[in-house]
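Visitor: mind looking at a prediction? Sequence and model below.
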Amino acid sequence: MWNVDDEPLPESERAVSLTAQAGGDTEPSGAGQRSPDPVRILSEVFGYSGFRGRQREIIDCVAGGGDALVLMPTGGGKSLCYQIPALIRPGCGVVISPLIALMQDQVAALRQSGVRAAALNSAESLARNQEAERALLDGRLDLLYIAPERLMLPRTLDLLARARVALFAIDEAHCVSQWGHDFRPEYIQLSLLAERFPGVPRLALTATADAPTRREIVTRLGLERARQFVSRFDRPNIRYRISQSDAGGGSARDRLLRFIRQEHPGEAGIVYCLSRKRVEAIADWLAAQGLEALPYHAGLSVAERDRNQKRFLTGEGVIMVATIAFGMGIDKPNVRFVAHLNLPKSIEAYYQETGRAGRDGLPADAWMLYGLQDVITLRQMLDQSNADDGHKRVERQKLEAMLGLCELTSCRRQALLAYFGDDLDSPCGNCDTCLEPPATWDATEPARKALSCVYRTGERFGVNYLIDVLRGRETDRLRALGHHHLSTFGIGTELEPAEWRVLFRQLIARGLLRTDLDGHGGLSLDESCRPLLRGETTVELRRDQRPARSPRERGSRAARPAADLAPEDQALWDALRACRRRLADAQGVPPYVIFHDVTLAEMLHEAPVTLDQMAGISGVGISKLDRYGDEFLRVIRGHLGL
């Protein structure tokens, strides 16, 4: 198995030195003795005025020595739940993180805030790793990030046994579950921590875990006595939109381009595709249309993946076209859209991938196109896998739930949250089915015709052939097989081929039809279709329509910071972003490590002209005020003519 701990770090992390601060300091500005008051740390170090949700409860639990299982949506502030206890408790907090990219962002951001943070990994030089180890043993670190593979090395465990460990934080804890969408076998070994460090509090954190996955996390990590903190899963700033790729409106790539140009020009986004080949084709095509689009998949060299990822993280409007190999642990807050050009294999995967949009809390889009071939491909991949029958059964149920989310006619957000046991009392008003309720139709008779045709042709043909039979198209193959004599030949002329394809897709989604196991796309009847064939039940299906008008056309979308600004405000906004870019480039870190868009937007609207006023801006802690306050005040004062 590929070892992520062996993946080289992007250059931006190499620029964050453990020992090389301006003036030769061995610690970041502001490091050292801190107040044990969580509220004061939140304000002075991180620049926020108050906790969100259950953050304070979790921090108090862990700071007091308790174990915890934390489920909190992406962008909900999970990191503070272990970072602040690590600053309160004596010793160093050890964070088990699955990806180099996540370590990079966390360490860079923490050091900007004056926190003594480092990462141990094989991408660093021997000298730098040795310096990090000395700092750990000398008590000069607040947080140490490490991958599970490296943590489990006997040498690393011995090192930690000689250090004072404040806590263990197991990030992306769903990776421990064999039923999860990002299973990492190395995570199972982390149960050893309870045995080797019995007095050290442990907390496991994830944004995506249904009830069975939560139970497995508890069992495998020995967290039976841990308090469980399950936050609301809702991300109200994300608009969910799902359309069929064969519903009209042009090809999938044309519709994607129209979506980006009309709704997210010049903004960062992620486009997910199922195959490496399609990733490269879509990235090349978007680039040919004048967009900055880059590919990312496991087939690229490590150097190219690193280069593209760094460009995405540090750029202001880069689009990453990727397989699911990209994204876990990406902290970029201003991703304004996540688009899927293929169906995800589970609601957990969909929720986590779409959750990479709008981490800053500003409006974002989760936009997806899917079609019949996606359903067939995913089912074939599952049926042909080497997993045991029990695992296949669970994965098949997860895929059915994902299809159900796509095909429903009620509020998508209510269904999405219900999957995770989180109820939403009323429709959200911010998904496509709420904004433009889909039409339905009584598809009972056409569905019976389709099922009969599958049966009478021998339950071994694909959709296109079945449509030829239903519509009475006498092809050479059809005549050779004698199917032009069947009772179902020509009985389906009331629907166009595209309409029949949609109907077959929905019958597959509802489990009334099954796909074959040999990769040829043949369909067969599922036992559940018999009541419909016998006339005992009816079926209403979603009527596909042309893609809905964009939110901008409807005029109902909340404004982003740079949307619809007056010319004078636009000039200040551009100047603030240019200042951030200059400071970020000088240090080799992403712009959002300096300040998030939300912080710049508050500067824009509040226009502080003194350091005291700047200190009141959300996201400006003591360290960042000291580092950057004068720079941004100079920009604001110049804009105001002061």
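Guide: That came in fine, so what should we check first?
Visitor: from here on, just use CA atoms for contacts and neighbour counts.
Guide: Noted.
Visitor: strands of the stretch 351-500 of the chain, start to end?
Guide: With DSSP state E, counting those that start in this stretch as the criterion, the stretch 351-500 of the chain has strands at 364-370, 440-442.
Visitor: try the stretch 201-350 of the chain
Guide: Under DSSP E, counting those that start in this stretch, the stretch 201-350 of the chain gives strands at 202-206, 227-230, 238-244, 268-272, 293-296, 319-322, 335-340.
Visitor: will you turn the strands of the stretch 351-500 of the chain into CSV that also has mean neighbour count?
Guide: Converted to CSV, those look like this (neighbours: other Cα atoms under 10 Å):
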stretch, mean neighbour count
strand 364-370, 24
strand 440-442, 12
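Visitor: among those, which is nearest Arg40?
Guide: Nearest of the strands of the stretch 351-500 of the chain to Arg40, taken as Cα to Cα: strand 364-370 at 31.4 Å.
Visitor: and the lengthiest helix in the chain, what does it pack against?
Guide: In the chain, taking DSSP state H as the definition, the longest helix is helix 567-587. Secondary-structure packing of helix 567-587 (3 or more Cα pairs under 8 Å, 6 or more residues apart in numbering; DSSP states H and E): helix 591-594, helix 597-606, helix 622-640.
Visitor: wait, which of these is closest to Leu256?
Guide: Across the helices and strands packed on helix 567-587, closest to Leu256 is helix 597-606 (Cα to Cα), at 24.9 Å.
Visitor: which of the helices and strands packed on helix 567-587 sits most buried?
Guide: Most buried of the helices and strands packed on helix 567-587 by mean neighbour count (mean count of other Cα atoms under 10 Å) is helix 591-594; its value is a mean of 23.
Visitor: ok, back up a step: now the strands of the stretch 351-500 of the chain in TSV, with distance to Glu186?
Guide: As requested, these are exported to TSV (distance: least, Cα to Cα, whole Å):
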stretch	distance to Glu186
strand 364-370	31
strand 440-442	47
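Visitor: Ala571: which of the ones you listed is closest?
Guide: strand 364-370 (23.6 Å).
Visitor: for that closest one, packing partners?
Guide: Using 3+ Cα pairs under 8 Å, 6+ apart, strand 364-370 sits against strand 238-244, strand 335-340.
Visitor: take a look at this one as well, against the first:
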Amino acid sequence: MEAILKSYFGFSAFRPYQKEVIQGILRGKDCLVVKGTGSGKSLCYQLPPLVVGKTGIVVSPLISLMQDQVMALKQRGIKSEYLGSTQTDYTVQHKAERGQYNILFMTPEKACSVSTSFWSKLKTAGICLFAVDEAHCISEWGHDFRVEYKQLDKLRDVLPGLPFVALTATATEKVRNDIINSLKMKDPQVTIGSFDRTNLFYGVKSFDRGPLFMNKLVLDISKYVASGGSTIIYCTTIKDVEQISKALEEAGISAGIYHGLMDKTSRAESHRLFIRDEVQVMVATVAFGMGIDKPNVRQVIHYGCPKSLESYYQESGRGGRDGIASVCWLYYTRSDFAKADFYCGESLTENQRTAIMESLMAAQQYCSIATCRRNFLLSYFGEKSQSEKCGNCDNCIDSKKERDMSKEAFLLLACIQSCWGTWGLNIYVDILRGSRAKKIRNAQFDMLPLHGLGKEYSSNWWKALASQLISNGYLTENIRDVYRTISISAKGKKFLNSVRQDCLPPLILPVTSEMIGENENDSALSEAGKMENLATYFQRRENEAF
């Protein structure tokens, strides 16, 4: 194994977990491998075929990804090729049937559609493994579910006794279990590496789409271009891609673009220019995704929040693959979290809809937390952090202003309790701000004693506070189809029950960037005003009870 590692790949030692996985495969064990981006998962299925002199079958989701891998392997002297579902040239298939390849890549569609006789000939020539790359695509609970991946279990009957190897960089415990069950793995060897990319700095900021922010973004990017590092900017829409690339061009910064509406040739050329450092900035949608292995990306920017933390981890993980310090900034607006109905198409199953909603909620929570972002990511993927603060994210290095928000928290919690906790956040905020919209009047929420008591704060301020209360366990978000409702948790009820007139238990929370602005600059409620409002509320509540 070590000799082949050195002669074909040029490495003198294995990375963590690689050797154990390869040994498991050579013993005929089914294996599930969950390792972070850039950790060397591919070697786990590339090396065994060279050891035993048989063909390794690898299922991969994208033709472009397979082409890149085949090219790289051929350059190392490893005989490899790919089969796609639209290929009409049968030369590759015939050579594969005679065992002339070390590694044969296939799309999931092709793997499920080739004849049984093809598999029989392959087995006769010699197969040593069946690997499923990007295996999170199997699971309806994953962030990139593909129906074709779900059908791969049919091949267990066609290939009895062959070790199945599933590999992914992003899989929660629920997704891992789904992969094992879907592929009918028997007592698999499960290897989970660390998700901690210590050289990456994580930062999050809310922003307003407009010329001021765009100018700042261009200025930040120009600094990295000047230092020789590469930057990837991920956008949620093609319109944003075009707007940012135009702003960079006007600033004299050459940038490539990449999105799904470009033709195949244009995308390939844009990819080539970026990989070869002929352009240092790539502005792209998530179409610029799997298989991007450029070591010197110093900055990954998300212009808009991704639809899941899995997507964010994978995309941000394309920075700093050479181990050198890199930064990952995520800029978001509250409208990013209202896209559930856009992501949840009618063709999706209930499980898929729920998974999308849960993923979006987790991404929103990541944006709004005031604690360590790295620890939040690690916890999401089931890994326990070693310390309370990582020292390499915006929340850990910035000393955040804190204040007692017990009065504001009380108003929001009391409002939610008065509405039975069955509505979305916007309704509660509208009540506190004194709205007399038709929906409010029809439900007679304008008659509540606390209606209008929070009008001195903006809608965004109240929503930012709600995010803090969710993060700290006072409120709970619930999924109903593609809608979210907010209710009070047991911890929140305990806080409410401890309230006495004019006497609130302290509730110290960080002041986030969304809470700093016109409302925070002396125009917010004065302490006396707050107490007067609360006293009025208590008095009205007591009178009604009497």
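Guide: Looks like it arrived, so ask away. A quick note: this is a predicted structure, and the numbers were derived from the prediction, not measured.
Visitor: I'd like the helices and strands packed on helix 567-587 of structure 1 as TSV, with distance to Pro531 of structure 1 appended.
Guide: Below are these laid out as TSV (distance: least, Cα to Cα, whole Å):
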stretch	distance to Pro531 of structure 1
helix 591-594	57
helix 597-606	55
helix 622-640	66
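Visitor: tell me which of these sits nearest to Asp442 of structure 1.
Guide: That would be helix 597-606 among those, by Cα to Cα, at 47.5 Å.
Visitor: read off where that closest one ends up in structure 2.
Guide: Alignment of helix 597-606 of structure 1 against structure 2: no match, by TM-score structural alignment.
Visitor: tell me how far that helix lies from the chain's centre.
Guide: Distance, stretch centre to chain centre, for helix 597-606 of structure 1: 25 Å (Cα atoms, centre = their mean, to the nearest Å).
Visitor: spatially nearest residue to Lys174 of structure 2 (excluding sequence neighbours)?
Guide: Closest residue to Lys174 of structure 2 apart from its sequence neighbours, by Cα to Cα, 6 or more residues apart in numbering: Trp141 at 7.1 Å.
Visitor: which position in structure 1 aligns with that neighbour?
Guide: So, by TM-score structural alignment, Trp141 of structure 2 is matched to Trp179.
Visitor: pretty sure that match contacts Lys392?
Guide: No - using Cα atoms under 8 Å as the test, Trp179 of structure 1 is too far from Lys392 to be in contact (9.8 Å).
Visitor: between the two, what contacts are shared?
Guide: Shared contacts of Trp179 of structure 1 and Lys392 (Cα atoms under 8 Å, 6 or more residues apart in numbering): none.
Visitor: ok, back up a step: for the longest helix of structure 1, buried residues please.
Guide: 570, 572-573, 575-577, 579-581, 583-584, 587 (16 or more other Cα atoms under 10 Å).
Visitor: one more: stretch 347-362 of structure 2?
Guide: For stretch 347-362 of structure 2, by 16+ other Cα under 10 Å, it's 352-362.
Visitor: want to throw the residues you listed into TSV with distance to Met531 of structure 2?
Guide: Listed next are the buried residues of stretch 347-362 of structure 2 as TSV, based on distance: Cα to Cα, whole Å:
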residue	distance to Met531 of structure 2
Gln352	46
Arg353	43
Thr354	41
Ala355	43
Ile356	42
Met357	38
Glu358	38
Ser359	39
Leu360	37
Met361	34
Ala362	35
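Visitor: what about these, which are in helices?
Guide: Per DSSP H, the subset of the buried residues of stretch 347-362 of structure 2 in helices is 352-362.
Visitor: show me which pair in these is furthest apart.
Guide: Most distant of these, by Cα to Cα, are Gln352 and Ala362, 15.3 Å apart.
Visitor: buried residues in stretch 61-71 of structure 2?
Guide: Neighbour count says stretch 61-71 of structure 2 has 61, 63, 66, 69-70 buried, by 16+ other Cα under 10 Å.
Visitor: contacts for it?
Guide: Taking Cα under 8 Å, 6+ apart as the rule, stretch 61-71 of structure 2 contacts 60, 80-82, 84, 105-108, 133-134, 290-291.
Visitor: before we move on, the earlier item: select, out of the strands of the stretch 201-350 of structure 1, the one closest to Gly50 of structure 1.
Guide: strand 227-230 (18.6 Å).
Visitor: quick one, helices of the stretch 301-450 of structure 1?
Guide: 302-314, 347-354, 372-383, 389-407, 412-419, 432-435, 444-456 (DSSP state H, counting those that start in this stretch).
Visitor: in JSON lines: those, plus distance to Val218 of structure 1.
Guide: Formatted as JSON lines, those follow (distance: least, Cα to Cα, whole Å):
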{"stretch": "helix 302-314", "distance to Val218 of structure 1": "33"}
{"stretch": "helix 347-354", "distance to Val218 of structure 1": "18"}
{"stretch": "helix 372-383", "distance to Val218 of structure 1": "27"}
{"stretch": "helix 389-407", "distance to Val218 of structure 1": "19"}
{"stretch": "helix 412-419", "distance to Val218 of structure 1": "20"}
{"stretch": "helix 432-435", "distance to Val218 of structure 1": "36"}
{"stretch": "helix 444-456", "distance to Val218 of structure 1": "44"}
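Visitor: thinking again about what came up before, which one among the buried residues of stretch 61-71 of structure 2 gets closest to Met447 of structure 2?
Guide: Scanning the buried residues of stretch 61-71 of structure 2 for proximity to Met447 of structure 2, where the rule is Cα to Cα, the winner is Pro61, at 56.2 Å.
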